[in-house]
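Visitor: My questions are about this predicted structure, shown below with the sequence.
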Amino acid sequence: MIEFRRHSGMFTLETEQFVPITIDKAWEFFSSPENLCLMTPPHMKFRITSGKPERMYVGQIISYTLSLFPGTKTNWVTEITVADIGNYFVDEQRFGPYKMWHHEHRFKTIKDGVLMTDKVSYKLPFGFLGHFAHALFVKGQLQAIFSYRQKTLEKLFPPAVRNKSDQH
């Protein structure tokens, strides 16, 4: 599920995904900035430029380069502004392609795994031209990135295969 809403001159993307792992394993995986590279489509050439990142912590600044369009390179700097271990964290853009970017990552233990919820509130630059760009390509690009992430996580954390004896 990936949903978009427009409100107050900005946009919100929300997505949920079940991952069949423990909350501890989910937190360990998602709180490692290096794993962002695994979850970003290869054609975007995502690379962390601020050195080998430590485990996530509040106040951490992470810089990246990525290609939003073929043949381009964009710098992006985010800060981890909130972290509640095992529950949620927030990264916010400090410099980059968006006028504003606020990304909440939430984790909830449910039967047989973890429900991950992402809520990204963002605003594009250039006023009405930004809204036009959103309709033309930004929305589709974000949808493709989050779909890629969902498929990657399904491969990395496949559902456990149950024995026939477990099914009775």
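Guide: Arrived safely. Numbers count the residues shown, from 1 in each chain.
Visitor: only C-alpha atoms for contact and neighbour calcs from this point on.
Guide: OK.
Visitor: I figured Arg149 was touching Thr40, is that so?
Guide: Yes: Arg149 sits in contact with Thr40 when judged by Cα atoms under 8 Å, with a separation of 6.5 Å.
Visitor: one more structure, for comparison:
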Amino acid sequence: MKIYTLHKKQNLPISVEQAWDFLSDPGNLKVITPDYMGFNILSGADRPMYAGQIIQYIVTPVLGIKTKWVTEITHVIDKHYFVDEQRFGPYSLWHHKHFIKEIEGGVEMEDIIDYKIPLGILGQLVQPILVKPKLEEIFEYRQKKLIELFGTL
């Protein structure tokens, strides 16, 4: 079983409170996701984030194929970090840790995603040519969008 990791960091000139308010609101995921992904929240984003929260989405990650994605917020430490885990969706495993820490002049946001591709050896073959580049592209879009919204350090 091959587990892959995507690790991203970004610094923004905002307070921990501003970063937390934005990132912990599931409704803002649509704002920082490329339009072509067809991201749409179906349910679960009507309350402030809490451990045990189930959020259902529709996404169109590849080839126009709509996919239902269900995540659970499994851990929340207010203004420090939260974890979302896929319960149903395109991955065999999706464990996404979001960290926020104060730095001089703003905050450092860190994402660590551990994921596993389904389909065994076939999944491992498409990982470097399809999955990894797509995830990199999505997180580059997020970084650019967050700079548009909040500026840069």
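Guide: Looks like it came in fine. The structure displayed is predicted, hence computed values, not measured ones.
Visitor: out of everything not next to it in sequence, what's closest to the counterpart of Lys97 of the second structure in the first structure?
Guide: In the first structure, Lys97 of the second structure lines up with Glu104, judged by TM-score structural alignment. Computed as Cα to Cα, 6 or more residues apart in numbering, the closest residue to Glu104 of the first structure that is not its neighbour in sequence is Val90, at 4.5 Å.
Visitor: whereabouts in the second structure does the helix or strand the one you found falls within align?
Guide: Take DSSP states H and E as the rule and Val90 of the first structure turns out to sit in strand 88-95. Residues 81-88 of the second structure are matched to strand 88-95 of the first structure when aligned by TM-score structural alignment.
Visitor: can you tell me which residues contact the most centrally placed residue in the second structure?
Guide: Residue closest to the mean C-alpha point of the second structure, counted by Cα atoms, centre = their mean, is His96 at 6.6 Å. Going by Cα atoms under 8 Å, 6 or more residues apart in numbering, His96 of the second structure touches 83-85, 111-114.
Visitor: Please, where are all the helices along the first structure?
Guide: 23-30, 127-133, 139-156 (DSSP state H).
Visitor: Tell me which of those is the most buried.
Guide: Per residue and on average, the most neighbours among those fall to helix 23-30, with a mean of 17 (mean count of other Cα atoms under 10 Å).
Visitor: how about that one, aligned to which bit of the second structure?
Guide: Under TM-score structural alignment, the match for helix 23-30 of the first structure is residues 16-23.
Visitor: Mean per-residue distance, that stretch versus the first structure.
Guide: Average distance, stretch 16-23 of the second structure versus aligned residues of the first structure after superposition (mean Cα distance after the TM-score superposition for the first structure): 0.5 Å.
Visitor: Other residues contacting that stretch?
Guide: 28-29, 78-80, 100-102, 106-107.
Visitor: nearest to Thr5 of the second structure, of these?
Guide: Proximity to Thr5 of the second structure was ranked across these by Cα to Cα; first place goes to Ile100, at 18.7 Å.
Visitor: Surely the closest one touches Val83?
Guide: No: judged on Cα under 8 Å, Ile100 of the second structure makes no contact with Val83 at a distance of 11.9 Å.
Visitor: of the two, who's got more company?
Guide: Remark: of Ile100 of the second structure and Val83, Ile100 carries more neighbours, 24 against 20, as counted by other Cα atoms under 10 Å.
Visitor: Quick check: closest non-adjacent residue to the more buried one.
Guide: Distances taken as Cα to Cα, 6+ apart place Met109 nearest to Ile100 of the second structure, at 4.7 Å, with adjacent residues excluded.
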